[in-house]
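A.B. asks: coordinates for the following, if possible.
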Amino acid sequence: MAIILGDNQYGKAESRLVRIYRDSPRHEIRDLNVTTALRGPFEPAYLEGDQSSVLPTDTQKNTAFAFAKSKGVAAIEDFGLDLARHFVDDIGPVAGARIEIEEFAWQRALVDGVEHDHTWVRSGQEVRTAAVTVDASGEHIVGGLKDLVLLKSTGSEFAGFLTDEFTTLPETHDRVMATALDAKWRFAPGTDDARFADRAIDWNTVYADVRRLMVEQFATVQSLALQQTLWHMGKAVLEAIPEIVEVRLVAPNKHHFAYDLSNFALENPNEVFWAADRPYGLIEATLLRDDAPPAGDAWRASAGLA
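C.D. replies: The predicted model follows:
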């Protein structure tokens, strides 16, 4: 029996990087979590302990911090492209680089009703994400967000579902619907060689638009099921933003059950709820344009789109 080494990569995970812009009295902050991974002919490192082609993970970390200063952090997609291109173009043995970035949002503190110039408060738990891969097949970018918590107190139904001898769930035409949305969206390269022209896409504007569209659809669709809501959210994004060719949505159904107050001689017309922790329904959907350029299966899996 022969044993072979399969796919492999290595890198530095979760470098917590904060970039403060101090070139005016009103400072700006970007708060990132950066993970790098390099691919290439690194078999000797695994099979023989030969490190001669291995760029240390500490160097990868240092590069991220140096680039935060020298190139800046205008948008995490651009920052990821800068890093990935550097590793592939400038480091000889590296054939492919994957950069994953999370960005944590801050809002300015208010002092006497006025935004403070250099003090912030963490805003919510939503996290912006980006995954950038550069290799021989081109450049691949997936934007995203995770833990976007949404709740609507009406405008949601669940009825007419399949039942069997184990079904106990009652039908409802007026329920709370809540989720903590994870969403990813794939961008199509804008050039024939499958690379992105520098700053060709306003990543920050696209992110704001995607988030707005998804929240609007969640709020306004009279939902017969969370599946239907996800369809409308993804469809709205693809119809409005031509640079995006695929959307992947993962939505846990954060169940809210009307609590039985009859033992206390109280009525409960959908006003008091038990917010169940687990188990929960998990609804997933992928939407894509029928003319979307293909993405290889291996890349789709690494990007969390498979």
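A.B. asks: CA atoms for contacts and neighbours, from now on please.
C.D. replies: Fine.
A.B. asks: only the buried residues of stretch 5-16, if you could.
C.D. replies: With burial defined by 16 or more other C-alpha atoms under 10 Å, the residues of stretch 5-16 counted as buried are 10, 11, 12, 13, 15.
A.B. asks: from those residues, which single one is nearest residue 136?
C.D. replies: Within those, the smallest distance to residue 136 is 17.7 Å, found for residue 10 (C-alpha to C-alpha).
A.B. asks: tell me how far that closest one lies from residue 131.
C.D. replies: For residue 10, the distance to residue 131 under the criterion C-alpha to C-alpha, to the nearest Å works out to 16 Å.
A.B. asks: now residue 110
C.D. replies: Taking C-alpha to C-alpha as the measure, residue 110 and residue 131 are separated by 33 Å.
A.B. asks: more crowded one of these two?
C.D. replies: Comparing residue 110 with residue 131 by neighbour count (other C-alpha atoms under 10 Å), the higher total belongs to residue 131, at 25 against 13.
A.B. asks: give the contact list for the closest residue to that one other than its chain neighbours.
C.D. replies: The spatially closest residue to residue 131, leaving aside those adjacent along the chain, is residue 100, at 4.4 Å (C-alpha to C-alpha, 6 or more residues apart in numbering). For residue 100, the contacting residues are 34, 35, 36, 80, 129, 130, 131, 132, taking C-alpha atoms under 8 Å, 6 or more residues apart in numbering as the criterion.
A.B. asks: which element follows the helix or strand containing residue 100 toward the C-terminus?
C.D. replies: With secondary structure defined by DSSP states H and E, residue 100 is part of strand 96-111. In the C-terminal direction, the helix or strand that comes right after strand 96-111 (DSSP H and E) is strand 114-135.
A.B. asks: ok so, going back, distance from the strand holding residue 100 to the middle of the chain?
C.D. replies: When distances are taken as C-alpha atoms, centre = their mean, to the nearest Å, strand 96-111 is centred 12 Å away from the chain's centroid.
A.B. asks: ok, now stretch 104-124?
C.D. replies: Between the centre of stretch 104-124 and the centre of its host chain there is 24 Å, according to C-alpha atoms, centre = their mean.
A.B. asks: and that stretch, how far apart are its ends?
C.D. replies: 9 Å.
A.B. asks: same check, this time on stretch 66-81
C.D. replies: Stretch 66-81: ends 15 Å apart by C-alpha to C-alpha.
A.B. asks: neighbouring contacts of it?
C.D. replies: Contacts to stretch 66-81, defined as C-alpha under 8 Å, 6+ apart, come from residues 19, 30, 82-83, 99-101, 103, 129-134, 141, 143, 198-199, 203-204.
A.B. asks: now show me the structure for the sequence below, then we'll compare the two:
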Amino acid sequence: MADHPRPGRPVLLGQNQYGKAENRVVKITRHGATHHIKDLNVSVALSGDMDEVHYSGSNANVLPTDTTKNTVYAFAKEHGIESAEQFGIHLARHFVTSQEPIRKARIRVEEYAWERIDASGAASRHPGTDDAKHSFVRKGQETRLTQITYDGSSWEVVSGLKDLVVMNSTDSEFWGFVKDKYTTLPEAHDRILATQVSARWRFRWSDDEQPAPDWETSYEQVRNHMLQAFAETYSLSLQQTLYEMGSRIIDRCEEIDEVRFSLPNKHHFLVDLQPFGLKNDNEVYYAADRPYGLIEATVLRDGCAARIPVDLTNL
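C.D. replies: The predicted structure is shown next:
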């Protein structure tokens, strides 16, 4: 940011960044006849000594956004894609260390998962296996996320996921809440609890002197702890379930200091079947898409400060 206004114009330039957003890169790694897929959506944002391009239009310090796009694809070949986090680290380090005017790089990555098609009916094409070696189906589950920020000396890695839809068909209640003259919701002692999880977690790792986490293993462990806590918690509120999910991650993943959740309550209401002479014994529900309750909170390791934005759409 400029520390003084331009001559004759008492207006300051504030925070600014530029880059190329949503570069879709698909990397196929071939181990003989067996192929592996990494499918990423990569967004690059760079900041630094960029006052003059705003004030006068001088591009002397500007690395073209088209070049950042080309770098994403070249790095997919040169470095491969071991994990979304490691790929983002390679890119961030490159932009900050190779271009003097660039002081900070932020790399955001969405990863789309694929799984192998069960090809047991195609045994003649793939002898000795029930899985096709190069045939995949896109998983209809969550999207994996990561954001890498590097300023030349320190790192911040925040990973996460979105659109992970989960449901407990029982072991959930909601009662004892505040009631006023506008309250019509009946108390529930056996209800469906469902949500679409959006979560981010911040790693303790911050500099190259520290050993980096195993990014792939860490993601699988965090996701598993999240799901196990959701399944094992007898829930009296979605807030309670959220806290148990975050606590389990903090307790069992020493590399993580902070977890933030945004959990929309995907309401399921019992349908009144009495007009048809039928009893609805917690069997038939109406799934409402909106409006919905929205429960959000951060769970922290003791002694750590919250740094993940409250609004996860800004990360």
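A.B. asks: the aligned partner of the residue nearest to residue 131 of the first structure in the second structure and residue 137 of the second structure, how far apart?
C.D. replies: Taking TM-score structural alignment as the criterion, the aligned counterpart of residue 100 of the first structure in the second structure is residue 108. Here the distance between residue 108 of the second structure and residue 137 of the second structure works out to 24 Å (C-alpha to C-alpha).
A.B. asks: try residue 89 of the second structure
C.D. replies: In this structure, residue 89 of the second structure and residue 137 of the second structure are 28 Å apart, going by C-alpha to C-alpha.
A.B. asks: now residue 179 of the second structure
C.D. replies: Distance of residue 179 of the second structure to residue 137 of the second structure, computed by C-alpha to C-alpha: 48 Å.
A.B. asks: where do the helices of the stretch 101-250 of the first structure begin and end?
C.D. replies: For the stretch 101-250 of the first structure, the helices defined by DSSP state H, counting those that start in this stretch cover 203-220, 226-240.
A.B. asks: just these: most buried one?
C.D. replies: Counting by mean count of other C-alpha atoms under 10 Å, helix 226-240 has the highest mean neighbour count of the helices of the stretch 101-250 of the first structure, with a mean of 19.
A.B. asks: in the second structure, what stretch matches it?
C.D. replies: Under TM-score structural alignment, the match for helix 226-240 of the first structure in the second structure covers residues 238-252.
A.B. asks: what residues does the matching stretch touch?
C.D. replies: Looking at what lies outside stretch 238-252 of the second structure - C-alpha under 8 Å, 6+ apart - the contacts are 193, 222, 225-227, 229-230, 233, 235, 256-261, 263, 265, 295, 297-301.
A.B. asks: what subset of those residues is buried?
C.D. replies: 193, 222, 225-226, 229-230, 233, 235, 256-261, 263, 265, 297-301.
A.B. asks: so which of the residues you listed belong to strands?
C.D. replies: Those of those mapping onto strands are 193, 256-261, 263, 265, 297-300, per DSSP state E.
A.B. asks: tell me, how many residues neighbour residue 52 of the second structure?
C.D. replies: Under the criterion other C-alpha under 10 Å, the count of neighbours that residue 52 of the second structure has is 14.
A.B. asks: the closest residue to it other than its chain neighbours and residue 51 of the second structure, how far apart?
C.D. replies: Beyond its immediate neighbours in the sequence, the residue positioned closest to residue 52 of the second structure (C-alpha to C-alpha, 6+ apart) is residue 58, lying 5.8 Å away. In this view, residue 58 of the second structure and residue 51 of the second structure are 9 Å apart by C-alpha to C-alpha.
A.B. asks: neighbour count for those two, which is higher?
C.D. replies: Each of residue 58 of the second structure and residue 51 has its neighbours counted (other C-alpha under 10 Å); residue 51 has more, 17 against 12.
A.B. asks: map that one onto the first structure.
C.D. replies: When the first structure is aligned by TM-score structural alignment, residue 51 of the second structure is paired with residue 43.
A.B. asks: what sits against its match?
C.D. replies: If you count contacts by C-alpha under 8 Å, 6+ apart, then residue 43 of the first structure has residue 5 around it.
A.B. asks: what does the one 10 residues further on give?
C.D. replies: Residues in contact with residue 53 of the first structure (C-alpha under 8 Å, 6+ apart) are 41, 42, 45, 93.
A.B. asks: in the second structure, what residue corresponds to it?
C.D. replies: Residue correspondence, TM-score structural alignment: residue 53 of the first structure in this structure matches residue 61 in the second structure.
A.B. asks: and its match, that one's in a strand?
C.D. replies: No - assessed with DSSP: H, G, I helix; E, B strand; the rest coil, residue 61 of the second structure is coil; it does not lie in a strand.
A.B. asks: what's the distance between residue 117 of the first structure and residue 105 of the first structure?
C.D. replies: 16 Å.
A.B. asks: what does residue 213 of the first structure give?
C.D. replies: Here residue 213 of the first structure is placed at a distance of 19 Å from residue 105 of the first structure (C-alpha to C-alpha).
A.B. asks: what's the answer for residue 278 of the first structure, then?
C.D. replies: Taken as C-alpha to C-alpha, the span from residue 278 of the first structure to residue 105 of the first structure is 28 Å.
A.B. asks: let me know the outermost residue of the first structure.
C.D. replies: With distances taken as C-alpha atoms, centre = their mean, the residue sitting farthest from the centre of the first structure turns out to be residue 265, at 46.3 Å.
A.B. asks: residue in the second structure matching that one?
C.D. replies: Across the two structures, residue 265 of the first structure finds its equivalent in residue 277 of the second structure, going by TM-score structural alignment.
A.B. asks: just to revisit the earlier point, average offset of the strand holding residue 100 of the first structure relative to the second structure?
C.D. replies: Average distance between strand 96-111 of the first structure and its aligned residues in the second structure, after superposition and using mean C-alpha distance after the TM-score superposition for the first structure, equals 0.5 Å.
A.B. asks: I appreciate the help and will end here.
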